[in-house]
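Asker: quick one: sequence and predicted model below, then my questions.
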Amino acid sequence: MIVITAPTGNIGSHLLSLLLASAPAEEHLRVIVRDPARLPDDVRDRVQVVTGSHGDPRIVDRAFEGADAVFWLVPPDSSLAPDACYSGFTRPAVQALASHGVGHVVGVSALGRGTPVADRAGLVTASLAMDDLIASSGVAYRALANASFFENLLEEADSIRQKGVFTDTVDAHRKAPLVAVADIAATAAALLLDRTWTGVDSVPLLGPQDLSPTDLARIMTEQLGLPVRYERESYADLHTALTGYGLNEAFVRGVVDMKRAKDEGLDAGVPRTADSSSLTSFEQWCVQVLKPAVLA
């Protein structure tokens, strides 16, 4: 039995599709979802559904009964401080993992562990603390240490379409790893189906190459067929914009601190290897995902 949290989200929906396609017949799948209606009909008929939040002690206690493995993803809650958002949300699950003797957990986390900025990286620091909390339950744990997602650029689709501009806070020429959520889901699926692994470790996912905002602008221009340029946003302007949306002040500081840490090398602490270099290129992703969103 594999339990999947956040099955209608970006990573979780990819993961669920992969598991439904590749899991052996004897491998049962159970999902925790707030609104089962968001699951496609053909999916809902093939999985066990537990309705509710996976931050609820009663829900995870019911969902983890009889489970061999869990896919754990915390949906960031911008109404909470980072520690409450990650470790606070996860604490009931840690208790349920231990009480039900769940053997394996694969969690969505971030790069940065062991770097000089890991303890001042805002949301990433909170995510790494969550990893430690899960590991303390005694399960075999693999933290998917992800680079920034290609999919973050989908939030810029309107700006790219209307103004030919995307923004971030990092230096225009700073190269860093980026990864597609489909590659994260594929790695998670392989780990959840294998379960011969033991102990606690991180699995870095760096995408196929390091890219700077300047590189991204050039590739988007080529693949979208329209001029795209990068504008660097100040940390102060980012803070003002996020607080203007009514986000929790501590959460906003967590986002700004994470952005600052990324510009100071947070994602540069893991050497690129064949194992850590996932497959989907930014060019492929632009054609398959970003271009339809921009042209919609």
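Answerer: Structure received.
Asker: going forward, measure contacts between C-alpha atoms and count neighbours the same way
Answerer: Will do.
Asker: ignoring the adjacent residues along the chain, who's closest to residue 95?
Answerer: Computed as C-alpha to C-alpha, 6 or more residues apart in numbering, the closest residue to residue 95 that is not its neighbour in sequence is residue 137, at 7.3 Å.
Asker: so who does that neighbour touch?
Answerer: By C-alpha atoms under 8 Å, 6 or more residues apart in numbering, residue 137 lies in contact with 94, 95, 97, 98.
Asker: same thing with residue 223?
Answerer: Residue 223 makes contact with 283, 286, 287, 291 under the criterion C-alpha under 8 Å, 6+ apart.
Asker: rewinding a little: which of the three states applies to the residue nearest to residue 95?
Answerer: coil (DSSP: H, G, I helix; E, B strand; the rest coil).
Asker: related to what we said a few turns ago, most neighbours among the contacts of residue 137, which one is it?
Answerer: residue 97 (26 neighbours; other C-alpha atoms under 10 Å).
Asker: return the member of the contacts of residue 137 nearest to residue 247.
Answerer: Minimum distance to residue 247 across these is 27.1 Å, recorded for residue 94 (C-alpha to C-alpha).
Asker: where's the closest one, which helix or strand?
Answerer: In the assignment (DSSP states H and E), residue 94 maps to helix 89-100.
Asker: what packs against that helix?
Answerer: Under the contact definition 3 or more C-alpha pairs under 8 Å, 6 or more residues apart in numbering; DSSP states H and E, helix 89-100 sits against helix 57-63, helix 123-135.
Asker: would you mind giving the ones you listed as a markdown table with mean neighbour count added?
Answerer: Output for the helices and strands packed on helix 89-100, formatted as a markdown table (neighbours: other C-alpha atoms under 10 Å):
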| stretch | mean neighbour count |
| --- | --- |
| helix 57-63 | 19 |
| helix 123-135 | 23 |
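Asker: distance to residue 30 added to these, as CSV?
Answerer: Conversion of the helices and strands packed on helix 89-100 to CSV gives the following (distance: least, C-alpha to C-alpha, whole Å):
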stretch, distance to residue 30
helix 57-63, 7
helix 123-135, 20
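Asker: do you know which of those helices lies nearest residue 257?
Answerer: Of all those, helix 123-135 sits nearest to residue 257, with 7.7 Å by C-alpha to C-alpha.
Asker: ok, back up a step: the residue nearest to residue 95 and residue 105, how far apart?
Answerer: Distance, residue 137 to residue 105, by C-alpha to C-alpha, to the nearest Å: 10 Å.
Asker: A further structure is provided below for comparison with the first:
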Amino acid sequence: MIVVTTPTGGIGRQVLTHLLDHDAPVRVIVRDPARLPGGVRERVEVVPGSHGDPDVVMDAFEGAAAVFWVVPPNLTAASAEDAYAGFTGPACDAVRQRGVTHVVGVSALGRGTPQAHRAGLVTASLAMDDLIAGTGAHYRALALPSFMDNLLRQAATIRDRGVFTSPVSGDRTAPTCATRDIAAVAAGLLLDRSWTGTGSVAVLGPQDLSFHAQARIMSEVLGRPVRFQQTPPGEFKAAFTARGASDAMAQAMLDMMLAKDDGLDNAEPRTRASTTPTSFRQWCEEVLRPAVLS
């Protein structure tokens, strides 16, 4: 049995599709089972509730061989540590008590870099990895850069104003990856559990690009001019607090982006194993373009 958390999320739903395509036995933890497509609900065991709830994870992990772990966003958390390690603590207890042998978790690039100690959400993600690794289960942390799919949050401004923004410099070249490639890597690890021990698996996409280079590709794919505009740090943080984020979480978001601007995502060498197939141009053609032009 494989347990999937966030089965309606951007990565979790795609992991779930891969597993069901291979007829794997799957149990999902979901706050609102009605959000699962009908065809999916008929093929999986459903445990309703939050996977931060001790009783829910203890129930869901019974008889499970593997868990796909994702911490859901929580902008109102008291701290990044609470949002990641605090949320994951009950699951770690359940992994131990239920004898789960393998865990695959969504995490971040940066371990071992000077920036990792001041990288906000990334620092908290790496601490979460240590917590899971300490359970005794075999663990693979998916070491991820920024997602191409994050640009979908700016689809309206790309459409209406021809602009997208970030506090990271437009000249900073870094890897990005598509969530569908993350899901494929995660599903592969969950289906073939011949791996042992603890470690990370980087998912780097096929090419490092700057935001200015991304703007040129978007312009070509969309057939309209798109430009990148760097956001001042204070303005970036204020936008999150205006949306209801706690000051600590808004600062953690900003600290992560400033660490990326300082090269956080550039330390991992790209190898054949870490090079995933979806290029930024392909992603723009197949995902961004329909979202912007719809």
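Answerer: All right, it came through fine. Note that the coordinates shown come from a computational prediction; the quantities given were computed from them, not determined experimentally.
Asker: the residue nearest to residue 95 of the first structure maps to what in the second structure?
Answerer: Aligning on TM-score structural alignment places residue 137 of the first structure opposite residue 135 in the second structure.
Asker: once you drop chain neighbours, what's closest to residue 121 of the first structure?
Answerer: Looking at residue 121 of the first structure with C-alpha to C-alpha, 6+ apart, the closest residue is residue 258, at 4.3 Å.
Asker: list the residues that contact that neighbour.
Answerer: Contact partners of residue 258 of the first structure, counting by C-alpha under 8 Å, 6+ apart, are 120, 121, 122, 123, 124.
Asker: distance of the counterpart of the last one in the second structure from residue 66 of the second structure?
Answerer: Under the alignment (TM-score structural alignment), residue 124 of the first structure maps onto residue 122 of the second structure. For residue 122 of the second structure, the distance to residue 66 of the second structure (C-alpha to C-alpha) stands at 24 Å.
Asker: circling back: quick check, nearest of the contacts of residue 137 of the first structure to residue 166 of the first structure?
Answerer: Closest to residue 166 of the first structure, out of all of the contacts of residue 137 of the first structure and judged by C-alpha to C-alpha, is residue 94, at 38.8 Å.
Asker: touching, the closest one and residue 133? I think so.
Answerer: Yes: assessed by C-alpha atoms under 8 Å, residue 94 of the first structure is found in contact with residue 133 at 7.4 Å.
Asker: report the longest helix in the second structure, please.
Answerer: As assigned by DSSP state H, the longest helix anywhere in the second structure is helix 247-261.
Asker: looking at the first structure, name the residue matched to residue 226 of the second structure.
Answerer: In the first structure, residue 226 of the second structure lines up with residue 228, judged by TM-score structural alignment.
Asker: report the contact partners of its match.
Answerer: 160, 164, 165, 166, 217, 218, 220, 221.
Asker: can you check residue 99 of the second structure too?
Answerer: When contacts are counted by C-alpha under 8 Å, 6+ apart, residue 99 of the second structure is found next to 63, 64, 65.
Asker: switch the cut-off to 10 Å
Answerer: Counting by C-alpha atoms under 10 Å, 6 or more residues apart in numbering, residue 99 of the second structure makes contact with 61, 62, 63, 64, 65, 66, 93, 135, 136, 137.
Asker: which residue, other than its chain neighbours, is closest to the fourth one?
Answerer: Distance criterion C-alpha to C-alpha, 6+ apart; nearest residue to residue 64 of the second structure, sequence neighbours excluded, is residue 1 at 4.7 Å.
Asker: separation between the residue nearest the centre of the first structure and residue 222 of the first structure?
Answerer: Closest to where the C-alpha atoms of the first structure average out (C-alpha atoms, centre = their mean) is residue 108, at 5.3 Å. From residue 108 of the first structure over to residue 222 of the first structure the distance is 32 Å, taken as C-alpha to C-alpha.
Asker: aligned to residue 276 of the first structure, what sits in the second structure?
Answerer: Under the alignment by TM-score structural alignment, residue 276 of the first structure pairs with residue 274 in the second structure.
Asker: does its match touch residue 176 like I think?
Answerer: No: at 11.6 Å, residue 274 of the second structure does not count as touching residue 176 under the criterion of C-alpha atoms under 10 Å.
Asker: pull up the overlap in contacts between those two.
Answerer: Listed as contacting both residue 274 of the second structure and residue 176 by C-alpha under 10 Å, 6+ apart are 203, 204, 205, 206.
Asker: all helices of the stretch 1-150 of the second structure, in order?
Answerer: Using DSSP state H, counting those that start in this stretch, the helices of the stretch 1-150 of the second structure run over 12-21, 38-41, 54-60, 80-81, 87-98, 121-133.
Asker: just give me the mean distance for the last one relative to the first structure.
Answerer: Its match in the first structure and helix 121-133 of the second structure itself, once the structures are fitted together, sit a mean 0.3 Å apart by mean C-alpha distance after the TM-score superposition for the first structure.
Asker: same for that helix, what does it pack against?
Answerer: Judged by 3 or more C-alpha pairs under 10 Å, 6 or more residues apart in numbering; DSSP states H and E, helix 121-133 of the second structure is in contact with helix 80-81, helix 87-98, strand 102-106, strand 138-143, strand 198-202, helix 247-261.
Asker: pull the number of nearby residues for residue 240 of the first structure.
Answerer: 12.
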